[in-house]
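Participant: just coords:
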């Protein structure tokens, strides 16, 4: 296992503002970032209950699917992934994320998008139990109470006493909920939504009691998994300037938002900001394949 560390972004910002990145992407080569945090107590619970199988859900480039497969291989669980999109069944070897998960032992169950939307349907869940027997269910994206508990460990005591603002990307809400729960009253927590729509706040409220947070929905770049030429250009330029790789689904959009808000004087002078790097870099290879097919600029961290 690697070690997370806070890396200062060596950019001169206006008004004496300082920006650091918590490099949780360095925690583990496969189970990196918030996935490591979210799975920690879920895997302990699965072991405690005597389960030998894990089942979860995800899309074509899911960090969560890759992480569950890697964790299962490491800890001796059989793993099963319910994958959104029947068209992917013959394209596993063309998809770096699914290929990695399969190499780590995961077996796939591909379903159409309508079925996937109704994945919590009782009859569908019964059909999965008929197919795979007894299993420990981990929700899509990994968010549940045990995941939130794991994410409460992201902030250290030093982080709580040092930083005025803590920023994180938001997908299913578990990561930011954990950060909110462990934050101090003097800190402000900002989530940057990678999805269209302002519904995540209601999800987050299921796990938190504090009010020192908000979700910014202005930097989703078209919605979940959507990319623009501007975003790709930003990722490449930011890496050249800082040597910090970001992903286009979550952390890239968050960082774009943070820098934009700094330029717009959103943060008070001399604010200290901590941005959480939640990993997700494994999905870049697949995203680049899509960009090449469209003759677009790719994400290049090899220079």
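Facilitator: Arrived safely. Bear in mind the structure is a predicted one, so any value in this text is a computation, not a measurement.
Participant: use CA for all of it now, contacts and neighbours both
Facilitator: Will do.
Participant: which residue is the nearest non-sequential neighbour of residue 142?
Facilitator: Spatial nearest neighbour of residue 142, chain neighbours left out: residue 38 (6.1 Å); criterion: C-alpha to C-alpha, 6 or more residues apart in numbering.
Participant: give the contact list for that neighbour.
Facilitator: Applying C-alpha atoms under 8 Å, 6 or more residues apart in numbering to residue 38 gives the contacts 142-143, 146-151, 174-175.
Participant: now the strands for the stretch 51-200 of the chain?
Facilitator: 53-58, 78-84, 107-111, 136-137, 165-170, 188-193 (DSSP state E, counting those that start in this stretch).
Participant: nearest to residue 246, out of those strands?
Facilitator: Nearest to residue 246 among the strands of the stretch 51-200 of the chain is strand 165-170 (11.3 Å), distances taken as C-alpha to C-alpha.
Participant: quick one: buried residues of that closest one?
Facilitator: By 16 or more other C-alpha atoms under 10 Å, the buried positions in strand 165-170 come out as 165-170.
Participant: check stretch 18-36 too.
Facilitator: Buried-residue list, stretch 18-36, by 16+ other C-alpha under 10 Å: 18-28, 30-36.
Participant: just the ones of the residues you listed in strands?
Facilitator: Cross-referencing these against strands under DSSP state E gives 18-22.
Participant: ok, these vs residue 253, which is closest?
Facilitator: Once C-alpha to C-alpha is applied, the member of those that ends up nearest residue 253 is residue 21, at 14.1 Å.
Participant: so where's the longest helix in the chain?
Facilitator: helix 33-48 (DSSP state H).
Participant: let's bring in a second model and compare:
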């Protein structure tokens, strides 16, 4: 489904000059919504090809990736192993409790070791205890995650154009013209690279969701080079020329939700009661586009925002900042 967003507190001229549509990835795949399943799908195929019994990954205590990972892995017939950043608490977070209920085995590690990822001490310890383990980087990253997101971009493009014969559901919009740009929030950079590697995407605005993580551009460059070495059909220059990066100091730390963004999301909910945005990625993306429109610094007349899911992340937010009644 594609939905037009009605933004609060804009002038009539600003409202008429800019249209924001959102592709509701949060409505895809009940157990792994948004980009989550797309980043995992080729990893699952590779794990099956290699005869893996267990699939292991990394994530934080409220990680959307972990929440989707455990359910998807079990559904595919594998046993999930999860390395959690920091010490496990006696009272697990709702996210980790769901993972444990799915049958995932949880391991904790200190933050310094966690940062080493596939080179960490805890990875070696897990492999001494479990046989035939297939590893997925934090957030479902890597070349196979990019490949899944490239396919996702192709399917979104076909859906938005109606070229696959599907009946395109649009709320508040009947405009089927191509978009000036696509927009996506970035954490590991995997989804952004996948979208930019699709021929269907001509221009992509990448919004950094993490304060102090301006190095995401270097991460995306390295991941792009890794991907195109394996998968032909596009040059690194083609990919980089599509992308523009937006960094914001008002997004707060990862998982944090500053007051001004919480207030914006509450006002947005009043005007778009059927829309749900997550507090870590897409919610912050829409907030920053809104600010740029208000300041007359947004030059695109029509933009397609890719909703990457993650609504379960509201369970880690203080009640007074939550706009949606079902998460209170």
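Facilitator: Ah, there it is. Just so we're clear, the structure is a prediction, and the values are computed from it rather than from any experiment.
Participant: how big is the offset of the longest helix of the first structure relative to the second structure?
Facilitator: Its matched residues in the second structure lie on average 1.0 Å from helix 33-48 of the first structure after superposition (mean C-alpha distance after the TM-score superposition for the first structure).
Participant: ok and that helix relative to strand 18-22, angle-wise?
Facilitator: Here helix 33-48 of the first structure points in a direction 30 degrees away from that of strand 18-22 (axes from the mean of the first three to the mean of the last three C-alpha atoms, to 10 degrees).
Participant: where along the stretch 201-303 of the first structure do the helices fall?
Facilitator: 229-242, 251-263, 284-293 (DSSP state H, counting those that start in this stretch).
Participant: please identify the deepest-packed of these.
Facilitator: helix 251-263 (a mean of 20; mean count of other C-alpha atoms under 10 Å).
Participant: for that one, what is the distance to the chain centroid?
Facilitator: How far helix 251-263 of the first structure lies from its chain's middle: 16 Å, per C-alpha atoms, centre = their mean, to the nearest Å.
Participant: where in the second structure does that helix fall?
Facilitator: Aligning helix 251-263 of the first structure against the second structure (TM-score structural alignment) gives residues 282-294.
Participant: with the first structure superposed, average distance for that stretch?
Facilitator: Stretch 282-294 of the second structure, aligned to the first structure and superposed, deviates on average by 1.1 Å (mean C-alpha distance after the TM-score superposition for the first structure).
Participant: what sits up against that stretch?
Facilitator: Stretch 282-294 of the second structure has contacts (C-alpha under 8 Å, 6+ apart) with 7, 10, 14, 18, 184-185, 207, 209, 248, 251, 261, 264-265, 277, 298, 306-309.
Participant: on that earlier part again, ok, so of the ones in strands among the buried residues of stretch 18-36 of the first structure, who is nearest residue 56 of the first structure?
Facilitator: Of those, the one sitting nearest to residue 56 of the first structure (C-alpha to C-alpha) turns out to be residue 22, at 27.2 Å.
Participant: and the nearest residue in space to that closest one that is not next to it in sequence, how many residues sit next to it?
Facilitator: Distances taken as C-alpha to C-alpha, 6+ apart put residue 6 closest to residue 22 of the first structure, at 4.3 Å, once the chain neighbours are dropped. Residue 6 of the first structure has 16 neighbouring residues, counting by other C-alpha atoms under 10 Å.
Participant: alignment lookup: residue 6 of the first structure to the second structure.
Facilitator: Per TM-score structural alignment, residue 6 of the first structure is aligned with residue 2.
Participant: I'd guessed that match sits against residue 161; true?
Facilitator: No. If you go by C-alpha atoms under 8 Å, residue 2 of the second structure and residue 161 don't touch, sitting 10.8 Å apart.
Participant: gap between the residue nearest to residue 22 of the first structure and residue 250 of the first structure?
Facilitator: Here the criterion is C-alpha to C-alpha, to the nearest Å. By it, residue 6 of the first structure lies 18 Å from residue 250 of the first structure.
Participant: do the same with residue 278 of the first structure
Facilitator: Distance of residue 278 of the first structure to residue 250 of the first structure, given as C-alpha to C-alpha: 8 Å.
Participant: okay, and the common contacts of the two?
Facilitator: residue 169.
Participant: surely residue 31 of the first structure and residue 71 touch.
Facilitator: Yes. Residue 31 of the first structure is within contact range of residue 71, at 6.8 Å (criterion: C-alpha under 8 Å).
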